[in-house]
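Colleague: how would this look folded up:
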Amino acid sequence: MLDQIMQSTALATWTWDLRPDKLNINEHGLALLGHSPASLPTLDTTGWNALLHPTDRTLFEHAWARHLSGQRPQVECELRLQHRAGHWVTVLLLGQVVDRDADGIPLRATGVWLDVSALRQQQQAQALAELVIIHSHEAILITDPQRRIVRVNEAFCRLTGYASDEVLGQTPTILASGRHDAAFFAAMWQALQANGSWSGEIWNRRRDGSLMANWMMISTVRGSDGSVQAYVGMFHDITAHKRNEAELRRAALYDALTGVGNRVLLQDRLEQALARSERHGTFVAVAMLDLDGFKAINDTHGHATGDRLLVALAQRLRRAVREADTVVRLGGDEFVVLMVDLAQRADAVALVQRLLDAASRPIDDPVGPLQVSASIGVTYYPQAAPVDGNALLHQADEAMYTAKRAGRNRYAEWQPTAPAADPPATPTDNRAASASGGNAGANSQP
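Modeller: Now for the predicted structure:
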């Protein structure tokens, strides 16, 4: 009867007749191991030990012995049994002696086993995830579907300065830097809803109020029914990287000595200025500035003094023009000032006069007052004929030399020259003469 019950139940059951040493496992138990009654009809102690994982044999023997001796009311232990395919199945084995002889010697034991492989795998995965969270160098925060923080790790606390109990129950806005607008976060949540994840750079604020740049990845965790169970955010500090990027970008665009722009920045700003002029119908002025008397100071007091003068003068030039204008050092004592968004050409004249004044005022220096002046050449955009940025720089350079020839400490505007009329042809010379280039009217500093 017992054997019939064992075979008919939906549980994995076993019966062990101890005196003949015969272990019977029902079809459900055999199927759990990939077997059938034909492939594994009966077992004895040796066959049972062959099914057991080698490291679990001692565990079973001790549990079995304690029960048979009466120390435990039943045998209960977790074991790994080998599947016919070769992998291991984790089962919880439960059973007890159900029949003894007149002397109390066990004759038969019976019981069940439960497949707990999936449960153990889940527990192992959870334990592994817990270890990852604890030991990860990435800051991790987990929120519930309402975006309330339910878990942070130690790396989060180190990076943000917050203790875990200070943020639990809060929302991630506790880290808000104020540097991102509503559209930024709307796009983030749209990506999370559409793709289940978002990654990118974000500025956050530490507990002490300092800002940090982070690379952040956020994932949506969904249940089997598709509902949101949690949001997991992982991030690390990239502030130093951003600072290095900014320094490299500055080194590429700005003069190392004076801090004003260099040729690369000038080219970029000039292209933008000409395009904006075309769109809005405004004027652009390009002023080429060369210092008068700088070589004498360099020769007399040395290059260190000359460098200090250049630094001080570059800052003066920067203050003399508007925020939208660009001051560039081409090299040596030569500068370019790009003046943009002018309603008319005449608007540049006052700015150029301020540049002349800034250059000519004495500069206090440890070696004593230093004084130079400037010769400035100015040209404008747009012009009657098409012209690009390089042509404008060439025109301004021509006008600057005109200002130098006219006596220095003044500016000159580049003027286009009309082609000269052809001379009358003669029997001895019938070549056509032409003039090219430009002339400039020189203006001294008032």
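
Colleague: use CA for all of it now, contacts and neighbours both
Modeller: Fine.

Colleague: Pull the number of nearby residues for the residue nearest to Ala359 when sequence neighbours are not counted.
Modeller: Spatial nearest neighbour of Ala359, chain neighbours left out: Ser373 (5.2 Å); criterion: CA to CA, 6 or more residues apart in numbering. Counted with other CA atoms under 10 Å, residues neighbouring Ser373 total 22.

Colleague: wait, what's in contact with Ser373?
Modeller: 291-293, 356, 359-361, 408-409 (CA atoms under 8 Å, 6 or more residues apart in numbering).

Colleague: could you measure it against Ala314, distance?
Modeller: From Ser373 across to Ala314, the span is 13 Å (CA to CA, to the nearest Å).

Colleague: What of Leu356?
Modeller: Per CA to CA, Leu356 is found 13 Å from Ala314.

Colleague: Over to Arg120?
Modeller: Taken as CA to CA, the span from Arg120 to Ala314 is 71 Å.

Colleague: Confirm Met400 sits in a strand?
Modeller: No. Using DSSP: H, G, I helix; E, B strand; the rest coil, the assignment for Met400 is helix, not a strand.

Colleague: Which residue, neighbours along the chain excluded, lies closest to it?
Modeller: The nearest residue in space to Met400 (CA to CA, 6+ apart) is Gly377, at 3.6 Å.

Colleague: picking that back up, let me know the closest of the contacts of Ser373 to His135.
Modeller: Ala359 (60.8 Å; CA to CA).

Colleague: How many neighbouring residues does that closest one have?
Modeller: Ala359 has 26 neighbouring residues, counting by other CA under 10 Å.

Colleague: doesn't Arg318 make contact with it?
Modeller: No. Assessed by CA atoms under 8 Å, Ala359 is found out of contact with Arg318, at 11.2 Å.

Colleague: Tell me where the stretch 251-400 of the chain has helices.
Modeller: Counting by DSSP state H, counting those that start in this stretch, residue ranges of the helices within the stretch 251-400 of the chain are 263-280, 294-301, 303-320, 347-360, 389-405.

Colleague: Which other helices and strands does the third one contact?
Modeller: Other helices and strands packing on helix 303-320, by 3 or more CA pairs under 8 Å, 6 or more residues apart in numbering; DSSP states H and E, are helix 294-301, strand 326-331, helix 347-360.

Colleague: one more to line up against the first:
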Amino acid sequence: MPQAQQNEEHSAHHAPGTNGTAIYRRRTVRLLVAHDRLSDVDLWLQELKRAQFAVSAEVVQTPEDFAARLGAEQYDVVLASGGIPNWTGARVLELLRLQDENMPFIYLGTDVERDVMEKCIAQGASDCVYRNRLARLPVAVAIAVEQRSLREERNRAEVELRRSEAHYHALSENPHYGIFRFDPNGQFLAANKALAAMLGYESASELVAMNLAEHIIRDPVERTQLLEAYRQKGHIDPIEMEWKRKDGTPMRVRLSGRRVDSDLGAPDESCEIIAEDVTALRASEDNLRRLAATDALTGLANYRKLAETLESEMKRSDRTGRAFAVLAFDLNGMKLVNDMYGYLTGNRALQRLADTLRLSCRSIDTPARCGGDEFAIILPETGAREAGLAARRICDCLADDNEEPRLSVSVGVGVHPEDGSNVNTLLQRADRELYKMKGLQKSA
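Modeller: I've put the predicted structure just below:
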């Protein structure tokens, strides 16, 4: 089949539902798409546009065209989906890895392709997205691109850390790496300017007057571990720990070091350490993990986070013998709201419901958007009666909201362990109760 190409670009910076936080504000994200239907690709690109991505996409429909494009152009992410005969998602990923081991790969599958999606994840896919839940696609693409950038940055840093003694002088003057020596008691013996700047000291001499163990390392346990590792092994394996800057603010550092030999070759009593400030890197990773567990429109937990929390709560409940409940919600008349008021008002309705759920929750509860107009709340330490009261409070809050259009929900309750021993059965019970209520509302 001939190769087809399609480009979509958008220049805005902020994704909806992230309070102005940019998901991806750099250059255009370049996609290579292996799929047989351009209409599907149009939907995917439109979803990315709605999340205010700037994207360009090239679509290929044969392994030959796929390999040719990889060899001729540079891409940020590969998307693939089933439909091309004899060319499954796993085969696309296998061919991709032959040419590029680090290229992010996202598979878009259907509900019946769970095995295919699990196989792709096992073979190193960055993520899998259900085609009927495309709201996750922008987050999946953003995470895949950012994780690749973080991996490349970390690899570059590790290469720097492994430089030979021939490059020592250049490294010691590098402003991004702190280099220092300390004795078995933790007293600084020497430090470079980069380390002093990293910790907020005016000069290396001011820093050397400090004691690493007493003034810099925040955690006494980490302090002991570092000194014991040096005393026992004579070197420091790569380790991360929390330090304290001169002004008292915390920072995260990655350390690696070795014993220093004297000029005569005999072991010295000091250890030389290279320190890298990874505070921003870890903060970025934490943000990516948060994005991966958050619904972009509402800011609530997404379905993946909901399922993970349910699994964890079931284990806790089985261990302690204490029940917990899950409330399932369906926003009534969502299609009518979209038809009468438009999708912006429809999105606003979803956000209003999300705000109501969030404000109605305790700190231990987990409100989540399952997809579309479906929501849920996990209520730890809660039985059927208390869950029913919580559902009534939420319905009353919506009834008191005078913003147009007025909102109402159908609610279902499931309680573990009596209503379900696993995630699926518990959610199914809550859904059955929800649709029973919806049927009664229609009859009324």
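
Colleague: one step back: which residue in the second structure aligns with the residue nearest to Ala359 of the first structure?
Modeller: Under the alignment (TM-score structural alignment), Ser373 of the first structure pairs with Ser408 of the second structure.

Colleague: now do Leu93 of the first structure
Modeller: Using TM-score structural alignment, Leu93 of the first structure pairs with nothing in the second structure.

Colleague: SS state for Asn174 of the second structure?
Modeller: On the basis of three-state DSSP, Asn174 of the second structure is classed as coil.

Colleague: For it, list the residues it contacts.
Modeller: Counting by CA under 8 Å, 6+ apart, Asn174 of the second structure has contacts Ala194.

Colleague: What of Leu192 of the first structure?
Modeller: The contact partners of Leu192 of the first structure, by CA under 8 Å, 6+ apart, come to 198, 218-220.

Colleague: So which of those residues are in helices?
Modeller: Counting by DSSP state H, no part of those is found in helices.

Colleague: quick check, nearest of the residues you listed to Leu342 of the first structure?
Modeller: For these, the nearest to Leu342 of the first structure is Trp198 (44.1 Å; CA to CA).

Colleague: What's the match for that closest one in the second structure?
Modeller: Aligned partner of Trp198 of the first structure by TM-score structural alignment: Asp237.

Colleague: ok so, going back, and Arg120 and Ala314 of the first structure? Which one has more around it.
Modeller: Ala314 (24 against 13).

Colleague: just checking, what residue in the second structure corresponds to the more buried one?
Modeller: If you follow Ala314 of the first structure across to the second structure using TM-score structural alignment, you land on Ala354.

Colleague: I'd like to know how far its match sits from Leu426 of the second structure.
Modeller: As defined by CA to CA, Ala354 of the second structure lies at a distance of 22 Å from Leu426 of the second structure.

Colleague: What of Glu381 of the second structure?
Modeller: 16 Å.

Colleague: Compare the two (neighbour count), which wins?
Modeller: Neighbour tally, Glu381 of the second structure and Leu426, criterion other CA under 10 Å: the higher count belongs to Leu426, 21 against 16.

Colleague: how about the more buried one, what's its match in the first structure?
Modeller: Applying TM-score structural alignment, one finds that Leu426 of the second structure aligns to Leu392 in the first structure.

Colleague: Surely that match and Val286 touch.
Modeller: Yes. With contact defined as CA under 8 Å, Leu392 of the first structure and Val286 form a contacting pair (7.0 Å).

Colleague: Mutual contacts of these two, please.
Modeller: Joint contacts of Leu392 of the first structure and Val286 (CA under 8 Å, 6+ apart) are 379-380.

Colleague: can you put the contacts of Ser373 of the first structure in JSON lines and add distance to Ala442 of the first structure?
Modeller: Shown next, in JSON lines, are those (distance: CA to CA, whole Å):
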{"residue": "Leu291", "distance to Ala442 of the first structure": "16"}
{"residue": "Asp292", "distance to Ala442 of the first structure": "16"}
{"residue": "Gly293", "distance to Ala442 of the first structure": "19"}
{"residue": "Leu356", "distance to Ala442 of the first structure": "13"}
{"residue": "Ala359", "distance to Ala442 of the first structure": "17"}
{"residue": "Ser360", "distance to Ala442 of the first structure": "17"}
{"residue": "Arg361", "distance to Ala442 of the first structure": "21"}
{"residue": "Arg408", "distance to Ala442 of the first structure": "9"}
{"residue": "Asn409", "distance to Ala442 of the first structure": "10"}
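
Colleague: Take the residues you listed and map them onto the second structure. Which survive?
Modeller: Retained contacts for these in the second structure, judged by both residues aligned by TM-score structural alignment, their matches' CA atoms under 8 Å, are 291-292, 356, 359-360.

Colleague: Now which of those would you call buried?
Modeller: 291-292, 356, 359-360 (16 or more other CA atoms under 10 Å).

Colleague: So of these, which two are at opposite extremes in space?
Modeller: Among those, Asp292 and Leu356 lie farthest apart (CA to CA), at 11.0 Å.

Colleague: Regarding the residue most central in space within the second structure, which helix or strand does it belong to?
Modeller: For the second structure, the residue nearest the mean C-alpha position is Arg289 (2.6 Å; CA atoms, centre = their mean). Assigned by DSSP states H and E, Arg289 of the second structure belongs to helix 279-292.

Colleague: That helix vs the first structure, mean deviation?
Modeller: Its matched residues in the first structure lie on average 2.2 Å from helix 279-292 of the second structure after superposition (mean CA distance after the TM-score superposition for the first structure).

Colleague: what range in the first structure matches that helix?
Modeller: Counting by TM-score structural alignment, helix 279-292 of the second structure sits on residues 239-252 of the first structure.

Colleague: now swap in stretch 153-160 of the second structure and tell me
Modeller: So stretch 153-160 of the second structure sits over no part of the first structure, by TM-score structural alignment.

Colleague: from the chain's centre, how far out does that stretch sit?
Modeller: 22 Å (CA atoms, centre = their mean, to the nearest Å).

Colleague: Would you map the helices across the stretch 1-150 of the first structure?
Modeller: In the stretch 1-150 of the first structure, the segments counted as helices under DSSP H, counting those that start in this stretch are 2-8, 27-32, 45-51, 57-68, 117-135.

Colleague: related to what we said a few turns ago, any chance you could list what contacts the match of helix 279-292 of the second structure?
Modeller: Outside stretch 239-252 of the first structure, the residues touching it (CA under 8 Å, 6+ apart) are 212-214, 264.

Colleague: Please give the centre-to-centre distance between that stretch and its chain.
Modeller: Worked out by CA atoms, centre = their mean, stretch 239-252 of the first structure lies 13 Å from the chain centre.
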